[in-house]
Every structure is written in C-alpha cells, then in structure tokens.
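Peer 1: Give me coordinates for this.
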Amino acid sequence: MQNKPDTKWYYCIGQERFGPFSEADFVREILDDKIQDETLIWYHGAAGWIKLSDSPIAAMITTIRSRVSPPPISSSKEDRENIKASDEINEPIISNYWKKKFDSVEKMPRDGAGKPTINREGKWNSNIKNFSVASFWGFMFGPLYYIKLKMYHKAAFIISIWIIIQSIQQFIESISGVPLTGKFEYFLLIVIPMYCCFYVNIDYYRFIKYKENLWDWFPKILTPTQSVASVFLVSIILAIAVFQNFDSADDILNDVSGVWRGDDGTIASIDLISKKTISIGNSTVYCSLKNSDTVSGVAVLVCNHGKNSENILVTISKRQVKSGFTIAISINDSGEVQYSYVRPL
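Peer 2: All right, here's what the predicted structure looks like:
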C-alpha cells in the first residue's frame, strides 16, 4: 500500500482514541499486541473506522509477522530439551484453567497503556463481559488468594489498606463514642472482596504477561517493595497507636465493671465489657465509650435507653481508698454519687 510520508494512524478501544502514529510506530503497536485484528483503526483518507483485519495494511502485517516468527523447531532430542528448558525459565507454566481465564481477560477493554482493565463506561452490555473474569476464590479469600498466586506486593497493599480502614474506624469510635458498625464493615466486608472478585484474574494476567508486581499508578521513584513497605509500615504504626489507646481504655472499663452499692443503698450493676450496660435500680442504659483518661481514672460514656432515645452522658471516676478504690458516677454533669464495690458480675 502506498501512503504519503505524513499519513497519521489512529486506533480506538472502547470510547478512547489513541494516536496519531506514524506508519512505523503503528505497525510497532500492532506487533506489541496492543492492536488486535478486531480493533477499529482509522487513517487520513479513510472513509471511517474499520477493523484492522479489513484494512489495507492487513496483508502487510501478516507478512511482517511471518518474518519475525521463530524458525522451525529441530527434531533433534537435544534441541527439544534446550527449547523446553528455555521456556520453563522464561515463561511460567499456565494450566488450562488459566488459559481460559486469560482468553477472557484478553477480550476486556484496554487502559491508556494498552493493558486489560474493567470497563468504566457504565454500559450494561459492556459490563456483562466483566463477569467472565470474576473469581469466586478472590471473593471468598480476598488478598489471601493474591498470596496463593504469589502476587505478594498486591496482597500486602490490600491487607495494609484493610488495617488502615479498621484503625480509622476504631479511632473515630473512640473519639465520638458512636459505633460505626455497618458503615466501615461495608467497605471491609463488601468492597475489598468485590475488588478481589473482579480484578484478581486481570491482575494475575498483568502479573504474568507484563511482570507487573504492583499497580502502575504507584510512585515511580520507589520500587514495588519500597512502595508497599511504606504503606504497610504506616498501617502498623497507626494500628499500634489506636489499639494501644483501646487497651488502656479497656483497663478502666474492666476495673469499674461489677456490682456496686451507692451511699444511699442503691445497687448499680455495671457491665462495660460484654453487654455494655449500666443498671441502677430498675433502670438500664446501653453505653459506648466516648473517651477515657488512664492517668486520672475517668471514663466518659454515651448512654441511652435504646434506639431513638435521648443520649445520656455518664462519667465514671475511680477514687483510690485504703481498701482498693471506689467509683463516683455523674449523669449529665450533675452531682456525683459514690459507690463501693460489692462483688464481680
């Protein structure tokens, strides 16, 4: 085919267009498998977008591919063994199961780098294709399945994110005194498994085909190991800081849990470990920790009689005495009532 030297070539994947390319660069894109026979292409002078297989350069590509194909394999036993050994070194052994999965991944849309990815167009007929690469094992085992596939960097990153989210949840609960059950759990129990479900096979394909240890959006100034190590270190430091604070708070909650008698003879049953309730006389309230101070021995609780009831602020203070300690309970910053220890729950 005769083309002008300045002819520019384009191709599109989904709704994304790539180009312009010179003819030499365009052929290079084809030989790098970024453009398939079914890919739509366009060049200056063409009436519209056409498939590569229907284009004037299809025959030329076939000729070039035949020239760069390997020579016939020798029938000698020594040559066959050398070729087999070379293949085992350079290419992992892919089972028939993964060959089928990889065939499905090959049909997925491509990102800007020409690598398969989940279609972000939001079109139902396009997203149906995503189910062909879904992984039941990825959904059930999450990042552990990444470990099984030896994608250690990606597994460590996902686990680090899980730790960070869990630590943030615990920190917010300790500050606000309001349980976040059902909000962060949605992310931890649904979003992460769903990501692993739809992406683990694509990630494994890119891991095998492109040797991609970590996602290409990570900072290029760091190696994959350094990138993951820094994120993992942050997650561990955050988790230690948050849970160390909880351990000290648990000490106070353990100390004040039990049966107590007030100065006026009223019996108070306090269980802040399992039931998280305070019962004084015939009244019971449900409590969550708002904040605590281990040094002064003060725990501030947000309590209520149940859903849709008004919150009550309860402050419990430990007071050291010769025989051990007593507690003082204040409700909504009103006067304190002293209680003496009677027995454990």
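Peer 1: C-alpha from now on. contacts and neighbour counts both.
Peer 2: OK.
Peer 1: Which residues belonging to the helix ranked longest in the chain are considered buried?
Peer 2: Across the chain, the longest stretch assigned as helix under DSSP state H is helix 224-256. Neighbour counts over helix 224-256 (16 or more other Cα atoms under 10 Å) mark 224, 227-229, 231-232, 235, 238-239, 242, 245-246, 249-250, 252-253, 256 as buried.
Peer 1: do the same with stretch 166-178
Peer 2: Neighbour counts over stretch 166-178 (16+ other Cα under 10 Å) mark 166-167, 169-171, 173-174, 177 as buried.
Peer 1: One more: stretch 11-27?
Peer 2: Within stretch 11-27, the residues that qualify as buried are 11-13, 21-23, 26-27, counting by 16+ other Cα under 10 Å.
Peer 1: out of these, which are inside strands?
Peer 2: Using DSSP state E, the subset of the buried residues of stretch 11-27 located in strands is 11-13, 21.
Peer 1: ranges for the strands of the protein?
Peer 2: Under DSSP E, the chain gives strands at 9-13, 16-21, 40-43, 50-51, 258-262, 267-271, 277-280, 283-293, 298-304, 312-321, 324-331, 337-343.
Peer 1: Following up with a second sequence; could you model it the same way so I can compare the two?
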Amino acid sequence: MRAAVYHGPGEIRVESVPDLEIESSRDAIVRVTHTAVCGSDLWFYRGQSEREAPSRVGHEPMGIVEAVGDDVRSVEPGDRVFAPFVMSCGFCEFCRKGLHTSCVNGESWNGDNGGAQGEYVRCSHADGTLVRVPERHADDEDTLQALLPLTDVMGTGHHAAVSAGVEAGSTCAVVGDGAVGLCGVLAARRLGAERIIALGHHEDRLDIAEEFGATDLVTDRGDDAIERVEELTGGGVNHVLECVGAASAMETAVGICRPGGTVGYVGVPHGLDGGLDLYPFFGDNVSLRGGVAPVRAYAEELMADVLQGTLDPSPILTKTVDLDGVPEGYRAMDERDAVKVLVKP
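Peer 2: Down below sits the predicted model:
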C-alpha cells in the first residue's frame, strides 16, 4: 500500500509501506476514500513541534470497511464509515462519560496502523471508533464531503461552542478563521446564536464565515480587535470560542469576554513559552472550558443534521488532491492557499 510519510520539516513523501492485516479480534481494515490535511499537521510540517521521522501522517479517515476481526459487531465489510482523529474503545470510564479523547485504551492514527493520509488504515477499536454511514447515503459525494469534517474540525468547532455555553439567543465571538474557527461559527449558528462575531484576517475565509452565519466580521488585531468587539457589543460577549491556540488568541478571547462569561478553547496550544497571564480570567471571573475535542461523542448528533440537509461544513474544503498530491496539499495550507485540503486516495 502507499501512504504519506513525514521525513522532516517541509518534507512529506508518498511511499510504499507494508500492507495492513487484522491483528486483533477488535480490528477493522478500512480502505480510505476520503481524508484531509489538518491545520494541526502544519505544526510538525513547519518544525514547530517534534515528530518522529519517518512516520506516517493523517488522522481524518473515511472509507469502506474491507475486513473485521471476530469480535467486531457494529460494522462489517462493505460498510461506509468515518472515524474521529483518535481511536477509542467505547467502554472505559472516560468513553462512557463522552470523553473519548481520554480513553485509557486510546490510540492515534500514526505508526503502523497506516496513517490516515494513505490507502488503508487499521482501526484497533472498531466498535468504539468507527461511525457507520447509512447505506442510502454511502455513495452520495456531496453528503460524504459534508460528513468528512466530522472526523475532526466540525466536531472541534462544536466542542468550542458547547464549552463556551452558546445557546439559543446568544451573542458570541469566534477567534480564528481557520477550518476550526469557521466550523465554530457554523456550530454556534446551529445552537441558535443570534449574533456571531467572527475575528480573522483573511477575506476569503471571512466570506465563508459569513456564509456560515457570522453577523459581524472583525479584521483588527490585538487591542484594536478587543476595542472593536467592545464597540459592537457595548462591552464584550458572554461566549467566546478560541480556535487558534496561540497566546495572542487567548489574550484576545479573554479581552472580549464579559465578566462572568466563558471562553471555550479548542485551539492546539502553541507559542506559550512566555506563559499566559491568568489574571484577566481571575479578575473578571471568566471561566475557561474546553480542550481536545471528544468528537466521537458528537458524531451521531452532527451526522443526523448533515443527512437531513441542515448542516454542511464542506465549504471549508477549498482544494482537492489525490494521494500523490498530499505534499502539494501541505504546501497549499502552509502558504494559506487553501483553508483545508480534501484528499481522495
């Protein structure tokens, strides 16, 4: 089989790797038909986080089940499935409470299970991880592209909105115009927010934010952005979705949050070597909730809306490549020529 392999900063190669086989009674082998390049992949690609080289990459698989172990009950060969960015068993303490990313048996998609930017993956916890797409939707390309972001960015944006306490009639703000931030706008609209302020710096992405339901767009940075949101709202908002992870984004988030409000944070933390000043949170009783999104907990709920046509995050997929084009996909996202790259092996 062939898969994308990381060989160091800026170097992704598509190579032949060993074929995958069933190794455990709970395994499933999935032929990947759709996957993506994630914004979080750019941290190792840019050399800003450590990663073993060589190593297979990708964590957002969708495809067709090819084989299953003897104890797998929820899927069978021929089923269309998608999977969250981490594998989870489905039965441990944390899976039972909906915190699948803390699964005591959890695994990543890296290593010898294939990496999701390749032709096949092996899911070691098929029943707890794989989400089956109903047969009547299994070959509808538009639906499949709308479902693919549920593997990561749509579930993550939703987690930000839920963590921030967004509800019907809310006024909220979304910090960040990457794929997660845009999905955060969509999630806030889905939850009934009346006013959604999107903060970002790229016109094409803010156009998508507006399409997704943003009522106000703010392109200022730093203190100017905080002042602009305060002007728009008369003192800030009660619900802030922080979808970047940088210290500057968190500072903006707490700066635009009203006293007693909540920041829902899902951005992968980076650039925090100098620390983060917690006094603004302390001084204004601003709550901080969130973390790595347990997207498996939200999968069925969000899929139901996609299948009935009321949720479609696919406009974030602004470039499509085949497996050989994965290195170009990384380049495009690194240079902000694409919001999110769809890969169709």
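Peer 1: So after superposing, what's the score?
Peer 2: TM-score for the superposed chains, counting by TM-score structural alignment, normalised by the length of the first structure: 0.21, backed by 126 aligned residues with a Cα RMSD of 6.8 Å.
Peer 1: Okay, helices next: where are they in the stretch 151-300 of the second structure?
Peer 2: Taking DSSP state H, counting those that start in this stretch as the criterion, the stretch 151-300 of the second structure contains helices spanning 153-163, 179-190, 203-212, 222-233, 247-256, 279-283, 295-307.
Peer 1: returning to that earlier point: switch the buried residues of stretch 11-27 of the first structure over to a markdown table; also include distance to Gly138 of the first structure.
Peer 2: A markdown table is the format used below for the buried residues of stretch 11-27 of the first structure (distance: Cα to Cα, whole Å):
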| residue | distance to Gly138 of the first structure |
| --- | --- |
| Tyr11 | 33 |
| Cys12 | 31 |
| Ile13 | 27 |
| Phe21 | 39 |
| Ser22 | 42 |
| Glu23 | 42 |
| Phe26 | 37 |
| Val27 | 37 |
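Peer 1: List just the nearest of these to Cys196 of the first structure.
Peer 2: Using Cα to Cα, Ile13 comes nearest to Cys196 of the first structure of the buried residues of stretch 11-27 of the first structure, at 24.3 Å.
Peer 1: Test my guess that the closest one contacts Gly19.
Peer 2: No: using Cα atoms under 8 Å, Ile13 of the first structure makes no contact with Gly19, being 11.6 Å away.
Peer 1: I'd assumed Lys340 was in contact with Lys319 of the second structure.
Peer 2: Yes: Lys319 of the second structure is within contact range of Lys340, at 6.8 Å (criterion: Cα under 8 Å).
Peer 1: who has more neighbours, these two?
Peer 2: Lys340 (27 against 17; other Cα atoms under 10 Å).
Peer 1: Could you report the distance from the more buried one to Ile197 of the second structure?
Peer 2: Distance of Lys340 of the second structure to Ile197 of the second structure, given as Cα to Cα, to the nearest Å: 22 Å.
Peer 1: same check, this time on Cys257 of the second structure
Peer 2: 12 Å.
Peer 1: Neighbour count for those two, which is higher?
Peer 2: Cys257 (28 against 24).
Peer 1: pretty sure that one is in contact with His239, am I right?
Peer 2: Yes: under the criterion of Cα under 8 Å, Cys257 of the second structure makes contact with His239 at 6.8 Å.
Peer 1: quick one: common contacting residues for the two?
Peer 2: Jointly contacting Cys257 of the second structure and His239 under the rule Cα atoms under 8 Å, 6 or more residues apart in numbering are Val263.
Peer 1: Give me the number of neighbouring residues for the closest residue to Ile312 of the first structure other than its chain neighbours.
Peer 2: Computed as Cα to Cα, 6 or more residues apart in numbering, the closest residue to Ile312 of the first structure that is not its neighbour in sequence is Cys303, at 4.9 Å. Applying other Cα under 10 Å, we find 24 residues neighbouring Cys303 of the first structure.
Peer 1: what's near enough to touch Cys303 of the first structure?
Peer 2: 285-288, 311-314.
Peer 1: Show me how to select, in ChimeraX, the buried members of those.
Peer 2: Command for ChimeraX, covering only those of these found buried under the criterion 16+ other Cα under 10 Å:
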select :285,286,287,288,311,312,313,314
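Peer 1: Make CSV out of the contacts of Cys303 of the first structure and add distance to Ile89 of the first structure.
Peer 2: Below are the contacts of Cys303 of the first structure laid out as CSV (distance: Cα to Cα, whole Å):
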residue, distance to Ile89 of the first structure
Val285, 67
Tyr286, 63
Cys287, 62
Ser288, 58
Asn311, 67
Ile312, 68
Leu313, 67
Val314, 68
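Peer 1: follow-up on the earlier one: closest one to His153 of the first structure out of the buried residues of stretch 11-27 of the first structure, please.
Peer 2: So of those, ranked by how close each gets to His153 of the first structure (Cα to Cα), first place is Ile13, at 29.0 Å.
Peer 1: Report the separation between Tyr45 of the second structure and Met333 of the second structure.
Peer 2: For Tyr45 of the second structure, the distance to Met333 of the second structure - Cα to Cα - is 10 Å.
Peer 1: and if you look at Val254 of the second structure?
Peer 2: From Val254 of the second structure to Met333 of the second structure the distance is 28 Å (Cα to Cα).
Peer 1: out of these two, which sits in the busier spot?
Peer 2: In this view Val254 of the second structure and Met333 are compared by other Cα under 10 Å, and Val254 has more residues nearby, 25 against 19.
Peer 1: was I right about the more buried one contacting Gly264?
Peer 2: No: in this structure, Val254 of the second structure is not within contact of Gly264 by Cα under 8 Å, at 10.3 Å.
Peer 1: Identify the contacts common to the two.
Peer 2: What both Val254 of the second structure and Gly264 touch, as defined by Cα under 8 Å, 6+ apart, is the set Val240.
Peer 1: sorry, back to before: identify, from the buried residues of stretch 11-27 of the first structure, the entry nearest to Thr277 of the first structure.
Peer 2: When these are compared for distance to Thr277 of the first structure (Cα to Cα), Ile13 wins out at 59.6 Å.
Peer 1: From Ile161 of the first structure, how far out is the closest one?
Peer 2: For Ile13 of the first structure relative to Ile161 of the first structure (Cα to Cα), the value is 32 Å.
Peer 1: can you check Lys290 of the first structure too?
Peer 2: 26 Å.
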